[in-house]
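S.K.: Quick check, what structure comes out for this input:
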Amino acid sequence: MRHKFISKRYWKDKSTPMGAVDELAKKYENVIDLSLGDPDQNTDEGIIRFAFQEAIKGHTKYTDFRGDPELRDEIKKFYKEDHKVDILDEEIMVSTSACLGMYLVLESILDIGDEVIIHAPYFTPYYQQIELANGVPVELETLEEEEFQINIEKLEQTINERTRAIIINSPNNPTGAVFSLDTLNKIADIAIKYDLLIIADEIYGAYTFKDDFISMISMHKIRDRLIILNSFSKDYVMTGWRIGNIIAPKEIISTCQLVNENVVFTAPSVSQRAAIYALRNRKSIQPPLIKLYKERVLYSYKRINNISWMSVPEPKGTFYLYINIKKTGLSSEEISKIILDKAKVLTIPGNSFGTCGEGYIRIACTVGISELEKAFDRIAKIKL
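M.R.: Below is the predicted model of the structure:
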């Protein structure tokens, strides 16, 4: 938007196809929304009740700058119990969402012009978050025929003297890919070889459907250069609570805290109390959620592959499906618009997730199977 009172950095249009489709959908009625990854399930009642009771008790004030000590202790226990890893208290910071956590990290580690590698297709905000922190985003293409794993040779060719960090997102939004232990080990070796930081966005860690999730925190050889981002949004269906955490070397955590004091001061106290309950009760809260979304994803996978002009690989993780529409010969934005226009189903064009996303659309299986059935029945009737 060009305006004398707007920073010139924002004069150039930075809107995405994702935002454009959302605006377009408002012109239609009876739309089935498969666009944004906001689960339709409500937060577990136990979490809500506990947070309410804690608010009544007085947990409505600022917390410690790095987060409620009780929550930090539960995060330590989680990593010890689930990943067999010891984490020091000074390596933990509670953040107002993983999105803000990513910005705090980037602001803390980047000098002007430092490059950050992001494997594409990527979570849309990464690109501008890097730019906001005065960095330069560098896309690394991943391919469906390689199961969207990072090609290590291509990764090494992308590195230069300005490369500062690599962002790793597994399980991945939008592709649903889950990186193998071999891939993760090779990435770790590259980071050591070139003295790079690894920022691992692991917010979908609960949602793996074939193999157990491997957190990079278990790779001791890179602990001195590893930053982990977590969120309660997806793993506990707490998107509106805006709560996450950062695990990193203590020097980086101290800097993130300093930056955060000038942004939001502390994470919401009531949300932090809710997160304590979520972690303590994860073994009863999470299994039904995982089962539900796995059923939806597998149902959608079968329906998609029965539509002649669509295909999708077998799901590995998350509740997204990244659908190949290259047979149509049309662009991802054109197909997304046709599906909205003719089937009243809202999807996201693949080019929202980087230049290599062309030829794909993404759906989020965040509605029930009855709604998914309606959506695919409508899509199947489209003649191209």
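
S.K.: rest of the way, CA atoms for contacts and neighbours
M.R.: Fine.

S.K.: the helices in the stretch 201-350 of the chain, which residues?
M.R.: Applying DSSP state H, counting those that start in this stretch to the stretch 201-350 of the chain gives helices spanning 250-261, 269-280, 282-304, 332-343.

S.K.: Of these, which is nearest residue 244?
M.R.: Closest to residue 244 of those is helix 269-280 (CA to CA; 8.7 Å).

S.K.: do you know which of the helices of the stretch 201-350 of the chain lies nearest residue 351?
M.R.: Residue 351 sits nearest to helix 332-343 of all these, at 6.8 Å, using CA to CA.

S.K.: Report all helices and strands that that closest one contacts.
M.R.: If you count contacts as 3 or more CA pairs under 8 Å, 6 or more residues apart in numbering; DSSP states H and E, helix 332-343 packs onto helix 17-25, strand 345-346, strand 348-349, strand 360-364, helix 369-380.

S.K.: Second chain to compare with the first, below:
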Amino acid sequence: MRYASVTGRLAGLGSEKWAVHTRARQMRKAGTEIIELTIGEPDIPTPQDMIDVADKAMRAGRTGYSNGRGEPGVLAALAAKYGERTGRPITSENVLCFPGTQTALSVVMLGLAEDGDEVITGDPLYATYDGVIRATGATRVSVPLHPEKGFRMQAADLEKVITPKARVLLLNTPHNPTGAMLNERELAEIGEVCRKHNLWIVSDEVYELLVFDGKFTSPLDLPDLAERTVVVSSISKSHAAPGFRSGWCVGPKEFTQRLLPLSESMLFGVQPFIADMTAYALGRPSAVAAAMRENYLRRAERISERLDGVAGIVSKVPQAGMFILADIRSTGLSGDEFAMRLLEEEHVAVMPGESFGDNLSGYLRLSLSVADDKIDAACAGIIRLASRLQPRKYA
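M.R.: I've put the predicted structure just below:
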């Protein structure tokens, strides 16, 4: 039988990147105790008042069809959020609602890129970006993000990779997997390159409220970049509500008008009771963001204290997010090899850097959303394996 070419373009770009995580779940199901530091799922429960709002809305009959753009309440809440943040008028016409950031990003990219185009990302990059870009028919072009620059994209490096085929720059700030965050000067310099070459900027900002060091700035906040910037985000991380799948995009009115029919062809609206919960959550400060920031920073510092400089490992505290990197290149193994051996020999599951791009080969990504005692046990397992690989120097 014949299949559409998109299935070939996406081959190997789905669950294959999560092979260590999948294997860890299989081992756990078989009875092996596993310390799991693979995925970024908040360990703080969704606030009860948010659940109560959703429950009340369902019981009140808010279970019917919605519209293609989003429920009026959540559209108004998002317009207020971004209007306050940018200091510029933002209305419901600037917003589209989706079931999560991943869906928002997929639809946005389908609206901006197609066969023959190029979409530019940093490398490292979040694991699903390859698939999101290739689904459009476009080609991904990489800007190396260098450790010595804190994994923050540099405008000069961006300029080097731009060709006449370039259409979109996909940014992620704060960044997954590195935890790097672009400052206002860096964004302005990057934006100047994008203006020069007439590029869209798509900014994935799901970690906006999980910043440890510095002030969050979005390209949408910079007036000169507003008309070429589209933000995607959700309540999954900021409000510890990943399972509710509530996300959005914010951009120019013309953009959302052009994108709306595409969105409606895929899904005609989100669940009204979840929209009500989201509007409620966005109308007040997050009840859990501060606690998550405190926990994730403490755990990042804990991991760095235990790993950095031990058995040849390098591990520095990130600026933001819910992950920390460990550079294990001194062991002579790739991140894939080390992560699988770590799982099989020490029963510790982490993500290999190679799942996030060529520029993170020989690294591990560790989730910070596990309890401190498991953090300590995971670090001990990593050190034992690294030491076995370098017995003479690090005995």
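
S.K.: Mind putting the helices of the stretch 201-350 of the first structure into JSON lines with distance to residue 227 of the first structure and mean neighbour count?
M.R.: Shown next, in JSON lines, are those (distance: least, CA to CA, whole Å; neighbours: other CA atoms under 10 Å):
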{"stretch": "helix 250-261", "distance to residue 227 of the first structure": "9", "mean neighbour count": "19"}
{"stretch": "helix 269-280", "distance to residue 227 of the first structure": "20", "mean neighbour count": "22"}
{"stretch": "helix 282-304", "distance to residue 227 of the first structure": "23", "mean neighbour count": "17"}
{"stretch": "helix 332-343", "distance to residue 227 of the first structure": "33", "mean neighbour count": "20"}
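
S.K.: between those, which one is nearest to residue 56 of the first structure?
M.R.: Closest approach to residue 56 of the first structure among those is made by helix 269-280 (10.0 Å; CA to CA).

S.K.: now that closest one and helix 282-304, what's the angle there?
M.R.: 80 degrees (axes from the mean of the first three to the mean of the last three CA atoms, to 10 degrees).

S.K.: what about helix 269-280 of the first structure, how far off from the second structure?
M.R.: After superposition onto the second structure, helix 269-280 of the first structure sits on average 1.3 Å from its aligned residues (mean CA distance after the TM-score superposition for the first structure).

S.K.: what range in the second structure matches that helix?
M.R.: Helix 269-280 of the first structure corresponds to residues 272-283 in the second structure, going by TM-score structural alignment.

S.K.: Please apply the same query to stretch 223-232 of the first structure.
M.R.: Taking TM-score structural alignment, stretch 223-232 of the first structure hits residues 226-235 over in the second structure.

S.K.: Need the residues that contact that stretch.
M.R.: Applying CA atoms under 8 Å, 6 or more residues apart in numbering, the contact partners of stretch 226-235 of the second structure are 100-101, 104-105, 199-206, 219-220, 241-242, 245-252, 278.

S.K.: Likewise for stretch 274-288 of the first structure?
M.R.: Contact with stretch 274-288 of the first structure is made by 44, 46-48, 50-51, 70-71, 74-75, 78, 206, 232, 235-236, 243, as judged by CA under 8 Å, 6+ apart.

S.K.: Let's see that with 6 Å instead.
M.R.: Contacts with stretch 274-288 of the first structure, where a contact means CA atoms under 6 Å, 6 or more residues apart in numbering, come from 47, 51, 71.

S.K.: do stretch 335-346 of the second structure as well
M.R.: In contact with stretch 335-346 of the second structure (CA under 6 Å, 6+ apart) are residues 348, 349, 352, 353, 361, 362, 363, 364, 381.

S.K.: what's that stretch aligned against in the first structure?
M.R.: Under TM-score structural alignment, the match for stretch 335-346 of the second structure is residues 332-343.

S.K.: so how much does that stretch differ from the second structure once superposed?
M.R.: Looks like 1.2 Å for stretch 332-343 of the first structure (mean CA distance after the TM-score superposition for the first structure).

S.K.: where do the helices sit along the stretch 51-200 of the second structure?
M.R.: Taking DSSP H, counting those that start in this stretch as the criterion, the stretch 51-200 of the second structure contains helices spanning 72-86, 101-112, 129-134, 155-161, 184-196.

S.K.: The longest one vs the first structure, average offset?
M.R.: After superposition onto the first structure, helix 72-86 of the second structure lies on average 1.9 Å away from the residues it aligns with, using mean CA distance after the TM-score superposition for the first structure.

S.K.: Show me which positions of that helix end up buried.
M.R.: With burial defined by 16 or more other CA atoms under 10 Å, the residues of helix 72-86 of the second structure counted as buried are 73, 74, 75, 76, 77, 78, 79, 80, 81, 82, 86.

S.K.: Just list the residues touching residue 114 of the first structure, thanks.
M.R.: Neighbouring residues of residue 114 of the first structure by CA under 6 Å, 6+ apart: 135, 136, 162, 163, 164.

S.K.: Buried among those? Make that a ChimeraX selection.
M.R.: Paste this into ChimeraX to select the buried members of these, with burial taken from 16+ other CA under 10 Å:
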select :135,136,163,164
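
S.K.: Quick one: map residue 159 of the first structure onto the second structure.
M.R.: Structural alignment (TM-score structural alignment) places residue 159 of the first structure against residue 162 in the second structure.

S.K.: tally of neighbours for residue 374 of the first structure?
M.R.: For residue 374 of the first structure, the tally of surrounding residues (other CA atoms under 10 Å) stands at 14.

S.K.: quick one: terminal-to-terminal distance for stretch 376-384 of the first structure?
M.R.: In stretch 376-384 of the first structure, first residue to last residue: 15 Å (CA to CA, to the nearest Å).

S.K.: Give me the residues contacting that stretch.
M.R.: residue 343.

S.K.: hmm, back to that, using JSON lines, please lay out the helices of the stretch 51-200 of the second structure together with distance to residue 34 of the second structure.
M.R.: Shown next, in JSON lines, are the helices of the stretch 51-200 of the second structure (distance: least, CA to CA, whole Å):
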{"stretch": "helix 72-86", "distance to residue 34 of the second structure": "39"}
{"stretch": "helix 101-112", "distance to residue 34 of the second structure": "28"}
{"stretch": "helix 129-134", "distance to residue 34 of the second structure": "28"}
{"stretch": "helix 155-161", "distance to residue 34 of the second structure": "40"}
{"stretch": "helix 184-196", "distance to residue 34 of the second structure": "40"}
